[in-house]
Every structure is written in structure tokens, then in C-alpha cells.
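S.K.: when you get a sec, could you give me coordinates for this:
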Amino acid sequence: MTADVQTGPAHTAPSRTATRWHDVCGLDDLMPERGACALIEGVQVAIFRTFDGELFALSNYDPFSGAYVIARGILGTRGGVPTVASPMFKDVFDLRTGQALDDADVALRSFEVRLTPQDRVEVALS
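M.R.: Here you go, the predicted structure:
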């Protein structure tokens, strides 16, 4: 099986032509500075809430270890950039873009995330 650095192991995905928002959880269900994982249309998405209330969503697949563990990562910052460090080998990714900070050739897939007026967290697959 081959692996796609953006999404994880190769799989057949449905054709996506429009942004589809998916209700994931309530804002209070996300602990600040901790990740949570949601399975959306067969894709594992790691969702993070920072102390200042920002929301981020990245692929849960760690391309360096081959494990679905990014949601269990350690949040921090590097040079003002919000980051998550994989719990496996401590590789660090930009929470905003998914870019690995120490390897320009590797990036996690990032997803749009929003908060509804009812304090529900939604993630978009497009």
C-alpha cells in the first residue's frame, strides 16, 4: 500500500466539487490546548482549540510514523507560529497550514473549520 503524505494511506475518495460543512461537536467539548479526532466521510481529522479560542483542523495522519496520532500531539508555538508536535517522533507542524516546520517536502492536509452561532464546531471537506 502506498501512502499519500497529505491524507494517509491510499484510498478511493469520492469526487468532491463543493465545500461540505460537517457538524463535529460543541465548542465546550474541545478542551483548550488538546486535540480531538473526528471521522468525517472516512477521513480522520484532528481538531484543536487553543487557549485564545482559535480552531484548527488537520489530517490526523502522521506521515513520519505512519500512525493516526496528530490529535494527541502537543500544542505550542515556534517563532510566533502555532504548532502541533506529533506524539510519536515530535515532528512539528504549522497548525494553520499543516506544513512540517523541519521538512519543506511534507505537509498535513488542512481543513477549514468554523464556529456556528450556536457554538458548534464544523469542519469542511472540499
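
S.K.: every contact and neighbour count from this point should use C-alpha atoms.
M.R.: Will do.

S.K.: what's the offset of stretch 65-79 from the middle of its chain?
M.R.: 9 Å (CA atoms, centre = their mean, to the nearest Å).

S.K.: to compare against the first, here's the next sequence to fold:
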Amino acid sequence: MSLSNVAVNLQTQDWQAVCSRQDLVAQSGVVVWFEGRQVALFYLPEQDMPVFAVDNQDPRSGANVIGRGLVGHLKGELVVAAPLYKQHFRLSDGRCLEDSQQALQVWPVRIRGEQVEIGLA
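M.R.: This next block holds a predicted model:
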């Protein structure tokens, strides 16, 4: 998908506010409730797209802990390290670097004014 397609999709997406901008913590995760599940938001203000939204449930352990993971770079990818088994998930698409069978669901997310919004399916 090209960047222009991403821009069009973000403009036509339906959005739901999940928290305020001041609820976010730079270089860290916070967890919100969205459509019946926990979603981890990672705020990285130095990035072109500064907020990422991924499933908070670790696919290996089943525990809701991804929002407590450490954010960093690994193999040229922006990742979150799962707290329990230390597997690394790309924030861009949720894929696990160590095991291609594991992935986190990702959602479109944006900051609009003082609200953080997640795109509805």
C-alpha cells in the first residue's frame, strides 16, 4: 500500500476517541479499552507517525502485558519487547521478529487536537 493510499484511508476512516493526549507517556505504553478489548498505545513523539496501537494481549502467554513492554529498535525495526518471553513485535504491523507465526493486531491511530483516536473497523 502506498503512502497516498494510507493517507486516503486515514481520512475516510471512522474514528473513536480513546484517551487524551496528556494521558500518553513519551517512549512508553498506556493501555486503553477499545471495542471490548485492551489496546496498548505507544507514544514516540520523534517519529513521523508518533502513536502506535497494538493488541495488549501477548500471543504467547495470553497475558495482557504488551503495554508494559520496552520500545526500541531491533534489526532496523521499531519494536516493543514483550515483558514475559521477550519476543519483539514490530509496531508498524504487529509481526514478531523471532516467530513469524506470532503477531499482534494493529489499528490505525492518530492524535487529533487533544484527543487520541483509533480507527474503527
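
S.K.: superposing both, give me the TM-score.
M.R.: With the length set by TM-score structural alignment, normalised by the length of structure 2, the two chains reach a TM-score of 0.83; 108 aligned residues with a CA RMSD of 1.6 Å.

S.K.: the equivalent of E33 of structure 1 over in structure 2: neighbouring residues, count only.
M.R.: With TM-score structural alignment as the matching criterion, the partner of E33 of structure 1 in structure 2 is Q27. By other CA atoms under 10 Å, 15 other residues sit near Q27 of structure 2.

S.K.: next: G36 of structure 2.
M.R.: 6.

S.K.: ditto for the one 4 residues further on
M.R.: Close neighbours of A40 of structure 2, defined as other CA under 10 Å, add up to 26.

S.K.: enumerate every residue touching it.
M.R.: Contacts for A40 of structure 2 (CA atoms under 8 Å, 6 or more residues apart in numbering) come out as G29, V30, V31, V32, A53, V54, D55, N56, I66, G67.

S.K.: corresponding residue for it in structure 1?
M.R.: Checking TM-score structural alignment: A40 of structure 2 goes with A46.

S.K.: so which helix or strand takes in that match?
M.R.: Applying DSSP states H and E as the criterion places A46 of structure 1 in strand 43-49.

S.K.: mean shift of that strand relative to structure 2?
M.R.: With mean CA distance after the TM-score superposition for structure 1, strand 43-49 of structure 1 departs from structure 2 by a mean of 0.7 Å once superposed.

S.K.: give the contact list for the aligned residue in structure 2 for W21 of structure 1.
M.R.: For W21 of structure 1, the aligned position in structure 2 is W15, judged by TM-score structural alignment. Contacts for W15 of structure 2 (CA under 8 Å, 6+ apart) come out as E117, I118, G119, L120.

S.K.: hang on, the earlier thing: and the contacts of A40 of structure 2 as JSON lines, adding distance to D23 of structure 2?
M.R.: JSON lines is the format used below for the contacts of A40 of structure 2 (distance: CA to CA, whole Å):
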{"residue": "G29", "distance to D23 of structure 2": "10"}
{"residue": "V30", "distance to D23 of structure 2": "8"}
{"residue": "V31", "distance to D23 of structure 2": "10"}
{"residue": "V32", "distance to D23 of structure 2": "10"}
{"residue": "A53", "distance to D23 of structure 2": "14"}
{"residue": "V54", "distance to D23 of structure 2": "17"}
{"residue": "D55", "distance to D23 of structure 2": "18"}
{"residue": "N56", "distance to D23 of structure 2": "17"}
{"residue": "I66", "distance to D23 of structure 2": "17"}
{"residue": "G67", "distance to D23 of structure 2": "14"}
